[in-house]
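Undergrad: coordinates only, sequence not included:
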């Protein structure tokens, strides 16, 4: 967050319907508000079994909220749940303040952070789908501004004109949704071509997934440094929810020449808006096509079990539930526990610790290169291109020469083993 930027003062509100997770969800809401350049000046909560269908809070609490808005001099309220159009309209009418719900807040953050064309399109699609059923709210002017439509200088003066304006706004949104969907399909085709080209090389893929701010980008940069790659391959690291939305992919080489692709994907958060889960399917395609997932978890956070469940539930919702996974319990340096420590497919580690990164790299090597075969190949001297390919793309264990050609002992993936099967020699 740019500290020189003026922060918008807000009041956050929430209903305590789930005592076990409520305090954490409110803390997370306040962190999301901070990530959206807001300053939380007061938090108001109420314990209810279910939201009031008209005003979210009960009548007395709404009156208290209106007074808090006046006393604190704020004009924005942030709610911890997704609100209905009528709830938004009624709260705004009662408090004379703008109301933004949790879904709208996350959408604003994503809209501000999206960098690539595809991410911007995905966020726009999610916002349009979120706005469509909310055309009747008092936020119509903001809707017009966000979508590029205009309600006219004078506004509606009778019911007929209002209905006409509503239909015009609705058609504009639906037309834009169709257009964005088309652009996303074109962008997805281009991404599929890129992935197919990578698949042809049979380079294994590893995807970092997990809760936002768990340390995925720090782990990626640590591995880039560990494996001696150029610094310009590093990705953005910032101590903020949703610091980056775009998936970053880097090709890394192990000391024995084995290569793999490592991707850093967008982080998850509890109550992630359904619109975004659907819209970001293509962004998370790197995870969907991975050979191995590394779920990065903030081991020092007391709510880590909830974070793990949130990540796994989100992955399952978008159809990613059948890929081998390793859990990296990160930030162990904040705990009084030894690290790195491996427990099955779990690794207790710290992203800033070299030994931890070495152990994580060893796990990746163990998991994604397990099907490699050690073969002895006799390459004729006139097939120098094959020798060059093997030296560049395989783990060459030994090289000898005789009258027939170059005798190479190498570890090959299944595709290359089949490709060069005619050169295979029996091992003595």
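TA: Thanks, I have the structure now. Quick caveat: nothing in here was measured; it's all calculated off a predicted structure. Numbers count the residues shown, from 1 in each chain.
Undergrad: contacts and neighbour counts: CA atoms only from here.
TA: OK.
Undergrad: How about residue 348, nearest residue that isn't a chain neighbour?
TA: Leaving aside its sequence neighbours, residue 348 sits nearest to residue 329 (CA to CA, 6 or more residues apart in numbering; 4.7 Å).
Undergrad: Quick one: residues contacting that neighbour.
TA: 296, 297, 298, 299, 346, 347, 348, 349, 350 (CA atoms under 8 Å, 6 or more residues apart in numbering).
Undergrad: and here's the other structure:
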């Protein structure tokens, strides 16, 4: 991976379907993505069109205007704000004689930088290969001389150029490897369900502050940086609620508008973490002027994942920096917080616990000292509100709340008569 900064021109077409403000936000996001990929934006060129030019995306006149500017500013990469067709990529490469990438490639490139786990790396490589396969003819000599930089991380381009069969074989090989990992993930989820661990997933637009919140709620060491897609590999850690009750919290990859379809497909097994959750914490950056659109994007992706029926707590984060036009719009339960404030994090945990209590059954049992293992599990796996020793009966009086379908539910029913003796069913 190249660490040197590269000079970049950003190009976008504003189509009739997008208003001026939305278009400007999308260009700002493209600039942020470029910064994350180690690029320096030297110039932004925008054009208003009824539709993109089928052969060069921007008009022929703009292409001619670009040629001297590329030389003058010593541009390394030209990045387009939409996905280019293979023919557009081929024509632009031929005309401008500089590396051309589109928004999809840029996102794939960032994912390639961020992937740390074996699964993450395989998923990114799969997405890159499937994206590049129909476009190989367009890259030709460009690919053979690339030595690194934005849009080139991941699979080796010279090999890709020489033999499509190798790519198809590699795609199949990656899919086979991923299927083994997916099986392991499914087994882990089944085990988690058997143990009735309450599972919460952090979701949100990229750079909303999910990892910062995750680290402070769980005392974990998830990668945390003020850049887009700082977290790629999903992490799951224990989070302890105020009562001492332990739940599982997963940090997930940030969503983004028009997330490349190849990535959605490749990361489907990872995104299953979201679909399998009992509760979603939707983190929204209230300081971002485009927060409304970010919320809509996340909801759209949840619908695509068939996860829009899971209870949601919306957390408007960075409230100390909130945008002057910010107004909470979520129709679900809402908290306004700063991930850095301990009192706010406690508020989140308290809210989750109160929500959980509504879903739980109350219990009041007396356990004999011989049931030490059951007592230990009540402490670990239920919300234990009261625990005292009854000297007269020589039993432990336990009062608390338990999930209705928890395996322990049936166990402790045997002691519900309150004399510490097992009742016969």
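TA: Good, I have the coordinates. Predicted model, so just to flag it, every value in this text is computed and none were measured.
Undergrad: Read off where stretch 186-194 of the second structure ends up in the first structure.
TA: Stretch 186-194 of the second structure corresponds to residues 192-200 in the first structure, going by TM-score structural alignment.
Undergrad: Average offset of the matching stretch relative to the second structure?
TA: Compared with the second structure after fitting, stretch 192-200 of the first structure deviates on average by 1.8 Å (mean CA distance after the TM-score superposition for the first structure).
Undergrad: From residue 403 of the first structure, how far off is residue 194 of the first structure?
TA: 42 Å (CA to CA, to the nearest Å).
Undergrad: And the two? Which one has more around it.
TA: Between residue 194 of the first structure and residue 403, counting by other CA atoms under 10 Å, residue 194 is the more crowded of the two (11 against 7).
Undergrad: I'd like the distance between the aligned partner of residue 413 of the second structure in the first structure and residue 54 of the first structure.
TA: Using TM-score structural alignment as the criterion, residue 413 of the second structure maps onto residue 421 of the first structure. Distance of residue 421 of the first structure to residue 54 of the first structure, given as CA to CA: 71 Å.
Undergrad: Could you do residue 348 of the first structure as well?
TA: In terms of CA to CA, residue 348 of the first structure sits 47 Å off from residue 54 of the first structure.
Undergrad: Count the residues that sit near the closest residue in space to residue 330 of the second structure that isn't next to it in sequence.
TA: Spatial nearest neighbour of residue 330 of the second structure, excluding adjacent residues (CA to CA, 6+ apart): residue 314 at 6.9 Å. Neighbourhood size, residue 314 of the second structure [other CA under 10 Å]: 24.
Undergrad: I'd like the distance between residue 314 of the second structure and residue 335 of the second structure.
TA: Taking CA to CA, one finds residue 314 of the second structure at 6 Å from residue 335 of the second structure.
Undergrad: element containing residue 236 of the second structure, please.
TA: Assigned by DSSP states H and E, residue 236 of the second structure falls within strand 235-240.
Undergrad: In the first structure, what stretch matches that strand?
TA: With TM-score structural alignment as the criterion, strand 235-240 of the second structure aligns to 248-253.
Undergrad: Same question for stretch 335-342 of the second structure.
TA: Under TM-score structural alignment, the match for stretch 335-342 of the second structure is residues 347-354.
Undergrad: and residue 146 of the second structure, helix, strand or coil?
TA: coil (DSSP: H, G, I helix; E, B strand; the rest coil).
Undergrad: Tell me where the stretch 151-300 of the second structure has helices.
TA: For the stretch 151-300 of the second structure, the helices defined by DSSP state H, counting those that start in this stretch occupy 157-162, 164-194, 210-218, 261-266, 268-275, 291-304.
Undergrad: counting contacts, what elements does the second one pack onto?
TA: Counting contacts by 3 or more CA pairs under 8 Å, 6 or more residues apart in numbering; DSSP states H and E, helix 164-194 of the second structure is packed against helix 118-132, helix 157-162.
Undergrad: quick one, which of these is packed in tightest?
TA: Of all these, helix 118-132 has the most neighbours on average by mean count of other CA atoms under 10 Å, namely a mean of 22.
Undergrad: Show me what the residue nearest to residue 330 of the second structure lines up with in the first structure.
TA: Aligned partner of residue 314 of the second structure by TM-score structural alignment: residue 327.
Undergrad: List the residues that contact its match.
TA: Counting by CA under 8 Å, 6+ apart, residue 327 of the first structure has contacts 294, 295, 296, 297, 345, 346, 347.
Undergrad: Count the neighbours of the fifth one for me.
TA: The criterion is other CA under 10 Å. On that basis, residue 345 of the first structure has 13 neighbouring residues.
Undergrad: ok so, going back, so for residue 421 and residue 54 of the first structure, which residue has more residues nearby?
TA: Neighbours per residue (other CA under 10 Å) separate residue 421 of the first structure from residue 54, with residue 54 holding more: 17 against 12.
Undergrad: so that one sits in a strand?
TA: No: the assignment for residue 54 of the first structure is coil, going by three-state DSSP, so no strand is present there.
Undergrad: State the distance spanning the first to the last residue of stretch 307-320 of the second structure.
TA: Start-to-end span of stretch 307-320 of the second structure (CA to CA) is 30 Å.
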